[in-house]
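Enquirer: I'd like to go over a predicted model; first the sequence, then the structure.
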Amino acid sequence: MSRFDALFKAAKAARDNAHAPYSGFRVGAALLTEGGHIVAGCNVENAAYPEGTCAEAGAIAAMVCAGETRILEALVVADAALCTPCGGCRQKLKEFADGGVKVHIADLQGLRRTFTLEELLPFGFEFQERD
């Protein structure tokens, strides 16, 4: 199975478990980590909008919980033609990935388009160490 296929399978399975009782719009995300693992997350809506969690944020939390801190590739899947990460999730991805990291956008049938993180967030915030 290719890396893309493994990411797609994990993201689609996560999407199936999404908690979206308000919008009905389920999203799944999967990340390939530097350690070679695939972690996934789904969106979780909450009646106290906007306190829900995006799929990308859930996948990042699972990655960090597993002791990983670098993203090598990402995939987001939804029942839409082009469901790219929201602005907040673009910055969240940037915290753990280089600008050249591929972010695949898929619908339920497969790949729609691939962007680099830099294309999605050209002027994101940069972390700077304090003296």
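Expert: That came in fine, so what should we check first?

Enquirer: okay, CA-based contacts and neighbour counts for the rest of this
Expert: Will do.

Enquirer: Just list the residues touching the spatially most central residue of the chain, thanks.
Expert: Nearest residue to the geometric centre of the chain (C-alpha atoms, centre = their mean): Glu56, 3.1 Å. Contact analysis of Glu56 by C-alpha atoms under 8 Å, 6 or more residues apart in numbering lists 28-30, 41-43, 76, 85, 89, 93.

Enquirer: so it, which of the three states?
Expert: Under DSSP: H, G, I helix; E, B strand; the rest coil, Glu56 falls in the helix class.

Enquirer: ditto for Val77
Expert: Classification of Val77 by three-state DSSP places it in strand.

Enquirer: Tell me how far it lies from Phe123.
Expert: As judged by C-alpha to C-alpha, to the nearest Å, Val77 and Phe123 stand 24 Å apart.

Enquirer: got the residue ranges for the strands in this structure?
Expert: For the chain, applying DSSP state E gives strands covering 27-33, 38-42, 71-78, 102-107, 110-116.

Enquirer: Okay, one more to line up with it:
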Amino acid sequence: MSHDLFLAAKTAMAKAYAPYSKFPVGAALRTADGKIYSGANIEVASYPEGWCAETTALGHYIMGGGGKITEIAVVAERMPRVTPCGGCRQRLAEFAQADTRLHLCDETGVVQTVTMGEMLPYGFAGDMLK
């Protein structure tokens, strides 16, 4: 089931705009109803401003109606088993659950699967801010 999610992330990575870092990344999210939302990193001249792949995928997810995220895949062209950056871990945790599977990929497929809780064990939660 995760291979199609990996392929969506890899396809997104091919559309990355990374002229400054030369580090294309793709991400894809699957919701409980089977929808897949993907995104690529998009850099701007005021580097390191821009969008991470996970942020772009979350934007598509929100605009597409959201839902329960069941799986996430992340792939980078030049890094095996890439993980989301710290900011993206928090962004993903905002919409995913601690037990949501996160597939860390290389250019051929899933290398390791962890949970969001393992990736961000002490993240902020919205109920902390009330």
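Expert: Arrived safely, thanks for sending. It should be emphasised that the depicted structure is a prediction, and the values quoted were computed from it without experimental measurement.

Enquirer: Distance to Lys9 of structure 1 and mean neighbour count added to the strands of structure 1, as JSON lines?
Expert: JSON lines is the format used below for the strands of structure 1 (distance: least, C-alpha to C-alpha, whole Å; neighbours: other C-alpha atoms under 10 Å):
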{"stretch": "strand 27-33", "distance to Lys9 of structure 1": "9", "mean neighbour count": "28"}
{"stretch": "strand 38-42", "distance to Lys9 of structure 1": "10", "mean neighbour count": "27"}
{"stretch": "strand 71-78", "distance to Lys9 of structure 1": "10", "mean neighbour count": "26"}
{"stretch": "strand 102-107", "distance to Lys9 of structure 1": "11", "mean neighbour count": "23"}
{"stretch": "strand 110-116", "distance to Lys9 of structure 1": "10", "mean neighbour count": "16"}
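
Enquirer: will you turn the ones you listed into a markdown table that also has distance to Gln128 of structure 1?
Expert: Formatted as a markdown table, the strands of structure 1 follow (distance: least, C-alpha to C-alpha, whole Å):
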| stretch | distance to Gln128 of structure 1 |
| --- | --- |
| strand 27-33 | 23 |
| strand 38-42 | 27 |
| strand 71-78 | 19 |
| strand 102-107 | 24 |
| strand 110-116 | 22 |
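
Enquirer: So which of these is nearest Ala61 of structure 1?
Expert: strand 38-42 (8.3 Å; C-alpha to C-alpha).

Enquirer: quick one: the closest one to structure 2 mean distance?
Expert: Its matched residues in structure 2 lie on average 0.4 Å from strand 38-42 of structure 1 after superposition (mean C-alpha distance after the TM-score superposition for structure 1).

Enquirer: Structure 2: matching residues for that strand?
Expert: With TM-score structural alignment applied, strand 38-42 of structure 1 matches the range 36-40 in structure 2.

Enquirer: Run through who's touching that stretch.
Expert: Contacts for stretch 36-40 of structure 2 (C-alpha under 8 Å, 6+ apart): 5, 8-9, 12-17, 24-30, 52-58, 60-61.

Enquirer: can you rerun that using 6 Å?
Expert: Outside stretch 36-40 of structure 2, the residues that touch it by C-alpha atoms under 6 Å, 6 or more residues apart in numbering are 12-13, 16, 25-30, 53, 56-57, 60-61.

Enquirer: Check stretch 93-104 of structure 1 too.
Expert: 69-75, 114-118.

Enquirer: which residues in structure 2 form helices?
Expert: 2-13, 53-63, 86-95, 116-119 (DSSP state H).

Enquirer: For Asp106 of structure 2, find the nearest of those helices.
Expert: helix 2-13 (9.2 Å).

Enquirer: Report the inter-axis angle for that closest one versus strand 101-106.
Expert: Helix 2-13 of structure 2 runs at 60 degrees relative to strand 101-106, counting by axes from the mean of the first three to the mean of the last three C-alpha atoms, to 10 degrees.

Enquirer: which bit of structure 1 covers helix 2-13 of structure 2?
Expert: Per the alignment by TM-score structural alignment, helix 2-13 of structure 2 matches residues 4-15 in structure 1.
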